[in-house]
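K.L.:
Sequence first, predicted model second:
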Amino acid sequence: MTNVLIEAPSALQTAEQPINAHLTERRRWLIIALVLVPVFVGSIDLTIISAILPEVLIKLNIPIDTNLGTAAWLVTGYLLAYTVSMALMGRFSDMVGRRGAFLVCLALFIVGSWWVATAHLFPTALLNDIARRYLGQRPDLNQLTLLAVIIGRVIQALGAGAVVPVSLALVADLYPPERRAAAVGFVGAMDTLGWVLGHLYGGVMVGFFQQQGEAIRLWLAGLGLALPAPDWRTLFWINVPLGILAFVLMIFALRGVQHPISKGRFDLIGALLIAAALTCLVIGLGGNTEVTGATSLEALQAQTNQSPYNLGLLLSAAALLGIFLLWEWRQAHPMLELHLFRKRAVSAAMLTNLLIGFLLMLGLVSVPLLINLRAENASAAAIARAAERAGLLLSTLTIPMALASLPGAWLSGKIGFRNTTLSGIALAISGFALSGSTWRADTPELLMSLHLTLIGVGLGLTIAPIGTVVINAVEATRRGVASALVLIMRYLGMTIAIPSMTTYAFSRLNYLVSLARESFARDWAAEEIQRQSVRVYFESGVMVIAEMLLIGVVIGLLALLPALWLRNHQPTSKPAQDEV
């Protein structure tokens, strides 16, 4: 990749000259296809751990009930590093070029995957040596292996999280503004599809390895390969050759691809401040809450009783964010150029994407809650069947969402960015309205899937236009930062939705149950009180879930307001500079 050094233009500078017009269309799509591989694999690993976590703990001989707090960092650590790396590497790619930034991210992901796959070997030995030599301790080796897996997951996420915004900026460099939507839509689709399928992929593969692992080991032995039976570690080993292949191919594919780079130094203080602020915010909002791990009302009620919020961390996040903004305002070459938010298109797209993220998580939480509430009994087998049905139902939301990002790109070119976004939000609103007003204890799952598909298609239609609007609204030397901001806002919306909806659900549920119990006859026998309590809890739970879905209508209507401020059509010769 040829880096074209360009001093960062002022806010009034508008001309954008195509820099990769010499590339053939086939070459551009080859680059996009190669970019999509690490985007997809990295996003799969965002959610894969939720399916294989019990298997990890069992294989390490670690009691699940007493170590869930530590094990939760397999999820939280990845989410934190994923979010922080998005914020930092966008600016890094603007300074050093997409090729270098992309390859660094990919290398981090490969190293992290290798570290997780071999955590019981060299990483554990290294940590044990450090503990004995420098700390004077003799820790349990299985606990050290769990710590090694967590460290590997963080390394993975530092690469995987940064790959997505760097990829968005990279594909934006390949096309002029009026042709970017399709490329941006492909990246958004693969990112969404990856984390959507991660849980399913992990569960299916671990189950397959449990059933066929020994047969696979014997087959490999017959070929002269003395390898252990595949298990959860194999899922991370698979990433290594795929990553290396993509790394080598990208070195050659990006030769001759030009990219304007921004002048200035990397704002290390700003990077540390925003990283600390995001860390406090994500954990403070309950970032260690795993949605797929608590899909019943009882489980979420236990989380609510412990409070999903950490007020101290939230206050720390607010303080750090304030310091960050003051620091950035005084820097000649800031981590985040605050005047970007003076652009109407940027501010409107960011707020819209925050609300889109909230809507997405609202749908992902509501479905498992209702399906588990409708389970025939509380046995492990019944809950397992309910979880399987919930996963299938959720796929009718998530897969259409990923696929709809492609027609969303096409529609953006036909009816404009604003109209496409408004249409998508309107479809999602109609889906939430139908589900909130019709879902009951006996609602057929086929009908539920149709409503979820409507929501998924609606949300999916917004991916390409929102991302493209922001990328087109900034100068070429700021596309990395802009791409990162788009993604961070969606993830923050999802993060905010979990604790806020959990708190609402159970404050409302407790109120409805208490209100109903006041009507119980004083002369009822204990058995009758128990039977009526179960009925009240069930009916109140269904009502609360319906209310949560109707809240989606309200959030969707709010999302329409900033979406109205989006630019509808992008001028072909220069990025939008409409400031407010």
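P.N.:
Structure received. This structure is a prediction, so every number in the text was calculated from the model and none was measured.
K.L.:
Only C-alpha atoms from now on, for both contacts and neighbour counts.
P.N.:
Noted.
K.L.:
Pull the contacting residues for residue 309.
P.N.:
Contact partners of residue 309, counting by Cα atoms under 8 Å, 6 or more residues apart in numbering, are 284, 285, 286, 499.
K.L.:
Am I right that the first one is in contact with residue 316?
P.N.:
No: using Cα atoms under 8 Å, residue 284 and residue 316 do not qualify as a contacting pair, with a distance of 9.1 Å.
K.L.:
neighbour-wise, which of the two wins?
P.N.:
The neighbour comparison of residue 284 against residue 316 (other Cα atoms under 10 Å) goes to residue 284, with 22 against 17.
K.L.:
residue ranges of the helices in the stretch 301-450 of the chain, please?
P.N.:
Using DSSP state H, counting those that start in this stretch, the helices found in the stretch 301-450 of the chain span residues 311-329, 344-373, 380-415, 417-438, 445-461.
K.L.:
For residue 509, which of these is the nearest?
P.N.:
In terms of Cα to Cα, the element of the helices of the stretch 301-450 of the chain nearest to residue 509 is helix 344-373, at 12.9 Å.
K.L.:
The closest one versus helix 445-461: what angle between them?
P.N.:
Angle, helix 344-373 to helix 445-461, by axes from the mean of the first three to the mean of the last three Cα atoms, to 10 degrees: 160 degrees.
K.L.:
and of the contacts of residue 309, the nearest to residue 115?
P.N.:
Nearest to residue 115 among the contacts of residue 309, with distances taken as Cα to Cα, is residue 286, at 27.1 Å.
K.L.:
what helix or strand is the spatially most central residue of the chain on?
P.N.:
Central residue of the chain (Cα atoms, centre = their mean): residue 491, 5.6 Å from the mean position. Taking DSSP states H and E as the criterion, the element that holds residue 491 is helix 479-517.
K.L.:
here comes the other one, which I'd like you to weigh against the first:
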Amino acid sequence: MEKSKKQTNVLLVTIAIFVGTFMTAVEGTIVSTAMPTIIGSLEGMAIMNWVFSIYLLTNAMMTPVYGKLSDMIGRKPIFIIGAIIFVIGSSLCGLSQTMTQLIIFRAIQGIGAGAIMPVSFTIIADIYPYEKRAKIMGMNGAAWGIAGIFGPLLGGFIVDQLSWHWIFYINVPVGIITIALIALFLHEDFTFEKKPIDYLGCFSLMAALLFLLYGFQIVGDTGKFSVAMVGIFALAIGMFGLFIFAEKRAVDPIIPLSLFNNRTFVIQNIVAALVSGFLIAIDVYIPMWMQGILGMKAAMGGFAITPMSLTWILGSFIAGRAILNYSIKSILSGSLIVVGLSAVLMMVIPMTTPFVLFLLITALIGIGMGITITTTTVTAQNVVPKHQIGVATSSNTLFRILGQTIMVSIYGIVLNSSIAKHIASETVSGINDKMMNKLINPLTAVDLDATIIQPLREILFDALHSVFIVAFIVVLLAFIINQFDRKNTPEIDA
């Protein structure tokens, strides 16, 4: 008698995905909260930014690799491998005795995290039909909102009651539970084909991403280009060229170039990258506005963007209904208008804008972003054959990471250039960069001379407006690019 095939427990697998997403999402906010304590313990303030940057860098480098492997050998083993690496990296981070060690171990953590988000989205695509997928992705996106709310609170509690090491150790039991749920309750029916592994494509793509993101990170740190930077970007271009060469000749390429012959697939990913680039401006610079201009505490800066996390879920539910009745092009046109309207508001609001208005603006952003990101992700999955869903999902995730990484560097250049220009021409004597750094931190702003606080706030206000002008241009560009998509999005039969 033939043995009956085990069925996936959809509910428990979905819970595992939500928990895994929360585990990686909370990592950013909880580490940010604990960073002052970590610096006090390990020192190394000059290289502290790399604690965050290296995590994003290795995450981005590994995302396309995991996406391809999930199509080759299944989602389950790749998710489990990524989660195990993430748990090991977390344990090592907790054991760190120097800032350099912490950065190295964060790189390992990022390598593991590179599997969790894209493979989670791919599993959702496997176990849910098209019409339910947007709703579940919206609920999964709620994990990011919950992380944004509870991450700082949890980080503060752990640092105060235990030690900063436990912000990493806490991932160990959570990761083990996630791994166990996926191992026991996700069952796949994969047919394995022995094909040569695309080593050249894999390593050339990883090298290209490494040089590209490293270059933008350094440019963002220094605010200027140098001969060395030109060399790094030249290496990135060279590696991308080698990658294209390898993919054209590979029997089973890591990212089939044929995907980019699909106009809808390309446009969806570009739009996702651009709106993610807009989103990073909101995440980084609205809290800076709250602290530097309104003089609020750091916690209030985080609270200002909390409505976005909550209304994002609503936007995802709207997308779930809309994709069944309207063309993808028209849905994105509408959502990008909503996002663009919020960008216009950030451009024109005065310095005296009350806190409550920021809550309304970020709530509006959440609706627009929820519709946009959910629609682009589901569409990118839907317009490729089933055996390429893993690659398509990881490509979408990679574009979003690239959009955020590149734009945060550009925003940094715009902000720093504007501040430097104002300080150089400022009529109030004695103003310098160190004072601006003190202004942004509410704990040190009280040390400033009361007579220069208002001029400093005006300088910061003008600089932030410059950032949000660039952010609006990014959304406008996404809207224009979306107009080149087909009116009706083609569906691909598996």
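P.N.:
Cool, got the structure. Owing to the predicted nature of the structure, the values given are computational and were not obtained by experimental measurement.
K.L.:
Tell me the gap between the following helix or strand past the helix holding residue 491 of structure 1 and the middle of its chain.
P.N.:
As assigned by DSSP H and E, the chain's next helix or strand after helix 479-517 of structure 1 is helix 526-563. Distance of helix 526-563 of structure 1 from its chain centroid, counting by Cα atoms, centre = their mean, to the nearest Å, is 25 Å.
K.L.:
How about stretch 190-208 of structure 2?
P.N.:
25 Å.
K.L.:
ok, back up a step: which residue in structure 2 aligns with the residue nearest to the centre of structure 1?
P.N.:
Alignment note (TM-score structural alignment): residue 491 of structure 1 maps to residue 401 of structure 2.
K.L.:
My guess is that match contacts residue 273. True?
P.N.:
Yes: using Cα under 8 Å, residue 401 of structure 2 is in contact with residue 273, at 7.3 Å.
K.L.:
okay, the angle between the helix or strand where residue 299 of structure 1 lies and helix 479-517?
P.N.:
Secondary structure from DSSP H and E places residue 299 of structure 1 in helix 297-305. Counting by the same axes, to 10 degrees, helix 297-305 of structure 1 lies at 110 degrees to helix 479-517.
K.L.:
which secondary structure elements does helix 297-305 of structure 1 contact?
P.N.:
Helices and strands touching helix 297-305 of structure 1, as assessed by 3 or more Cα pairs under 8 Å, 6 or more residues apart in numbering; DSSP states H and E, comprise helix 479-517.
K.L.:
post-alignment, the helix it packs on versus structure 2, mean distance?
P.N.:
Overlaying structure 2 shows helix 479-517 of structure 1 at a mean distance of 2.2 Å from the equivalent residues (mean Cα distance after the TM-score superposition for structure 1).
K.L.:
Buried ones in that helix, by neighbour count?
P.N.:
Within helix 479-517 of structure 1, the residues that qualify as buried are 479-499, 501-503, 505-506, 508-509, 512-513, counting by 16 or more other Cα atoms under 10 Å.
K.L.:
What of stretch 56-71 of structure 1?
P.N.:
Quick answer for stretch 56-71 of structure 1 (16+ other Cα under 10 Å): 56, 57, 60, 62, 71.
K.L.:
Quick check: the farthest pair among these?
P.N.:
The span of the buried residues of stretch 56-71 of structure 1, defined through Cα to Cα, is set by 60 and 71 at 11.5 Å.
K.L.:
Identify the contacts common to these two.
P.N.:
Taking Cα under 8 Å, 6+ apart as the criterion, residue 60 of structure 1 and residue 71 both touch residue 146.
K.L.:
picking up where we left off before, any chance of a markdown table for the contacts of residue 309 of structure 1, columns distance to residue 475 of structure 1 and secondary structure?
P.N.:
Shown next, in a markdown table, are the contacts of residue 309 of structure 1 (distance: Cα to Cα, whole Å; DSSP: H, G, I helix; E, B strand; the rest coil):
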| residue | distance to residue 475 of structure 1 | secondary structure |
| --- | --- | --- |
| 284 | 34 | helix |
| 285 | 33 | coil |
| 286 | 36 | coil |
| 499 | 36 | helix |
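K.L.:
Which member of the residues you listed is positioned nearest residue 209 of structure 1?
P.N.:
Of all these, residue 209 of structure 1 sits closest to residue 286, with 32.7 Å by Cα to Cα.
K.L.:
mind checking what the closest one lines up with in structure 2?
P.N.:
In structure 2, the residue paired with residue 286 of structure 1 according to TM-score structural alignment is residue 217.
K.L.:
same question, residue 407 of structure 1
P.N.:
Match for residue 407 of structure 1 (TM-score structural alignment): residue 318.
K.L.:
how about the nearest residue to its match, chain neighbours excluded?
P.N.:
Distance criterion Cα to Cα, 6 or more residues apart in numbering; nearest residue to residue 318 of structure 2, sequence neighbours excluded, is residue 371 at 6.6 Å.
K.L.:
Right, I'll call it a day here.
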